[in-house]
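Asks: Need the 3D shape of this:
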Amino acid sequence: MSSSVQEGRVTKPHTRRRRVREIPKTRTTSQHHDRYAIEHDKKKKHHHQLPLVERTNERSIQEFASKYIPKECLVYQARGVAGSDPEGSEQQKEYRLSVYDPSTIPDTDLNQCFKLIEETSSDAYRDSSTGWSPTKKRKEMKLPDMKYLVVRREGGSEDDEEEGGDDVVGFMSFMITYEDGKEVVYCYEVHLSPSVQGQGLGKRLMLMLLEIGRRVGMEKAMLTVFRSNAVAQRLYAALGFETDEYSPRPRRLRNGTVKEPDYRIMSIRLDGGPYV
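Replies: As a prediction, this is how the structure comes out:
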């Protein structure tokens, strides 16, 4: 009987198999491209499924600036300013605006922006129910969705050198966000050094805020202003801002005294434009 047949069972003779080493498959350029295209399509689909506010804030600051901020608006030629040269012609000053978010703004610029807030508004904060807290303000300035327009004076001067060579003379911070369920562009801060006030820079920054909000597709532009800041309120009113429906109202105390809120929320519908 063959050794392969035992008790009616057929068994295969034991043979040693030779192991063949498999060559690992490599991904072709075409496969790499297809994988990238699929991932790109997934991200694109995810991006378009997000609500407008989240979709906008997901963009890098470079993408945001390219899409929503007119490039020509990043240079501002100041209107005629006080003073003249020996020949009697008006001085012309030019300013350059840079766009940042908290992850890209240089520390020196952020510190200078904070100093402008401290210089121009810390007293108003101290006199208000809010109070002045440098720590809270710095924390607010670093909120992830905050965006900055930082103003620099083009060209140096002897005055700049005496002031330490710092060329940041103003800024505006804003956010694409929700307010009472509405999609808005909210102005958090707008401050100018006293040396550049009266040249139309404040108005230009506010008009840029409106234009950015319009281009993004926001319903309103909003801001909060201290009632003690009459100059700012006049500027905002001249641009069309009005007291918002959610602005705090006067409160009548138990003793009959009417307590006025120390701040005012103002807004404007973005159904016009272009603004710059």
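Asks: Please count neighbours and contacts with C-alpha atoms only from this point.
Replies: Noted.
Asks: Contacts only, for the residue nearest the centre of the chain.
Replies: Note on the chain: the residue nearest the mean C-alpha position is residue 147, at 1.7 Å, using CA atoms, centre = their mean. By CA atoms under 8 Å, 6 or more residues apart in numbering, the residues touching residue 147 are 61, 99, 100, 101, 102, 173, 174, 175.
Asks: run the last query once more with 10 Å
Replies: 57, 61, 64-65, 99-105, 141, 172-176, 187-188 (CA atoms under 10 Å, 6 or more residues apart in numbering).
Asks: same question, residue 104
Replies: Counting by CA under 10 Å, 6+ apart, residue 104 has contacts 61, 62, 147, 148.
Asks: Please give me every residue in contact with the first one.
Replies: Okay, so that is residue 61. 67, 99, 100, 101, 102, 103, 104, 145, 147, 148 are the contacts of residue 61 under CA under 10 Å, 6+ apart.
Asks: any idea where the helices of this protein begin and end?
Replies: 29-49, 52-57, 61-68, 107-126, 134-141, 158-162, 201-216, 230-238 (DSSP state H).
Asks: could you dump those to a markdown table with distance to residue 268?
Replies: Listed next are those as a markdown table, based on distance: least, CA to CA, whole Å:
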| stretch | distance to residue 268 |
| --- | --- |
| helix 29-49 | 27 |
| helix 52-57 | 18 |
| helix 61-68 | 19 |
| helix 107-126 | 23 |
| helix 134-141 | 24 |
| helix 158-162 | 37 |
| helix 201-216 | 9 |
| helix 230-238 | 9 |
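Asks: Mean neighbour count, these: which tops it?
Replies: helix 201-216 (a mean of 21; mean count of other CA atoms under 10 Å).
Asks: so it versus helix 61-68, what angle?
Replies: For helix 201-216 against helix 61-68, the angle by axes from the mean of the first three to the mean of the last three CA atoms, to 10 degrees is 90 degrees.
Asks: To check against the first, give me the structure of this:
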Amino acid sequence: MATPKIRSANAASTSILAPELPQTDKLKEGRSYEISLVKSENLSKKAQDSIFKLFDENMYDLQKTSSFPYTEQSKREELFDQDARYIILLSPPQSLSSTPIPIVNGNNKKGKAKEIPMDFDYDNLLGFCGFRFDTEETLSSRDAEVVYCYEVQLSIKCRGQGLGKRLLDILEEIGRKRGLDKVMLTCLKSNESALAFYTKQGYIPDEIDPTRINEQEPVDDDEEEEEEEVDYRILSKSSKRI
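Replies: A predicted model of the protein is given here:
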């Protein structure tokens, strides 16, 4: 069940969640790119197609034999859920595509910020981080308030330039500003490069990670049935400043 803090985060505009975005930066090669935050509902059909294509190219082979197989329809429903948000990396920059503009209508005399749909081609998409605000169970009676990172995907043409770290840094800062407990994510064990990346960024097995729980349970010599090994890890990183 969503807590007041989670409901507040879900209701917040992108400009409230990350007032510093959109912003531009440069790749190591010198090419400019833009970082923007957008709600899934404000992605154009072409932008949604581009996001799905990058995900599918990166993950299909890994996931088709895993416990997380997907169809295009099921994955699109997850990717573009109404509560999903995206940190998007585009080159060349397209600032006007995500700029909020004030509108006035009969239901809101003071005006309300409405975001123009973000529209881009696959060739412009360097990468993205998809996330949602939610609660997750813990080993105690209190659920954790979290930013759940669903995807970090980068185009093969721009890997090794620190963009994955940049995406996570922004995501983690959003979680800290909202006063949430942690960032959580699920990663396939077979995706060894991703696991190594998340570990380098300070992510550790969460308290509800099945493998961690199994490793911490005492071994029963009389146990005849072996625990079924899962093919994924649940990782997390605290949002509390140390």
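Asks: Quick check: TM-score for this pair?
Replies: The TM-score (TM-score structural alignment, normalised by the length of the second structure) is 0.75; 201 aligned residues with a CA RMSD of 2.4 Å.
Asks: picking that back up, farthest pair within the contacts of residue 104 of the first structure?
Replies: 62 and 148 (12.1 Å; CA to CA).
Asks: any common contacting residues for those two?
Replies: In contact with both residue 62 of the first structure and residue 148: 99, 100, 101, 104, using CA under 10 Å, 6+ apart.
Asks: Now tabulate these in CSV and tack on distance to residue 232 of the first structure.
Replies: Putting those into CSV (distance: CA to CA, whole Å) gives the following:
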residue, distance to residue 232 of the first structure
99, 23
100, 24
101, 25
104, 29
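Asks: Any of the residues you listed buried? List them.
Replies: Buried by 16 or more other CA atoms under 10 Å: 99, 100, 101, out of those.
Asks: Give the equivalent position in the second structure for the second one.
Replies: Right, the one you point to is residue 100 of the first structure. Under the alignment by TM-score structural alignment, residue 100 of the first structure pairs with residue 38 in the second structure.
Asks: Hmm, residue 14 and that match touching each other?
Replies: Yes - with contact defined as CA atoms under 10 Å, residue 38 of the second structure reaches residue 14; the gap is 6.3 Å.
Asks: Need the overlap of contacts for these two.
Replies: 21, 22, 85, 86, 87, 98, 115.
Asks: Just give me the neighbour total for the fourth one.
Replies: Same thing as residue 86 of the second structure. 26 (other CA atoms under 10 Å).
Asks: contacting residues around the counterpart of it in the first structure?
Replies: In the first structure, the residue paired with residue 86 of the second structure is residue 148, using TM-score structural alignment. For residue 148 of the first structure, the contact set (CA under 10 Å, 6+ apart) comprises 61, 97-102, 104-105, 110, 113, 141, 171-175, 188-190.
Asks: redo that, cut-off 7 Å
Replies: 99, 100, 101, 171, 172, 173, 174 (CA atoms under 7 Å, 6 or more residues apart in numbering).
Asks: these two touch, right, residue 151 of the first structure and residue 97?
Replies: Yes - counting by CA atoms under 7 Å, residue 97 is a contact partner of residue 151 of the first structure at 4.7 Å.
Asks: Those two: who's more crowded?
Replies: residue 151 (26 against 21).
Asks: could you measure the more buried one against residue 192 of the first structure, distance?
Replies: Between residue 151 of the first structure and residue 192 of the first structure the computed distance is 9 Å (CA to CA, to the nearest Å).
Asks: Now do the shared contacts for these two.
Replies: Contacts common to residue 151 of the first structure and residue 192, judged by CA under 7 Å, 6+ apart, are 169, 170, 171.
Asks: By neighbour count, which of those residues wins?
Replies: Most surrounded of these: other CA under 10 Å gives residue 171, at 28 neighbours.
Asks: isn't that residue right up against residue 153?
Replies: No - Residue 171 of the first structure is not in contact with residue 153 according to CA under 7 Å; the separation is 11.8 Å.
Asks: quick one: which of the helices of the first structure is nearest residue 223 of the first structure?
Replies: Closest among the helices of the first structure, using CA to CA: helix 230-238, at 9.4 Å.
Asks: That closest one aligns to what range in the second structure?
Replies: So helix 230-238 of the first structure is aligned with residues 192-200, judged by TM-score structural alignment.
Asks: Going by residue numbers, what spans are strands in the second structure?
Replies: Secondary structure of the second structure, counting by DSSP state E: strands at 23-26, 32-39, 85-90, 100-105, 108-115, 125-136, 144-154, 182-188, 204-205, 232-238.
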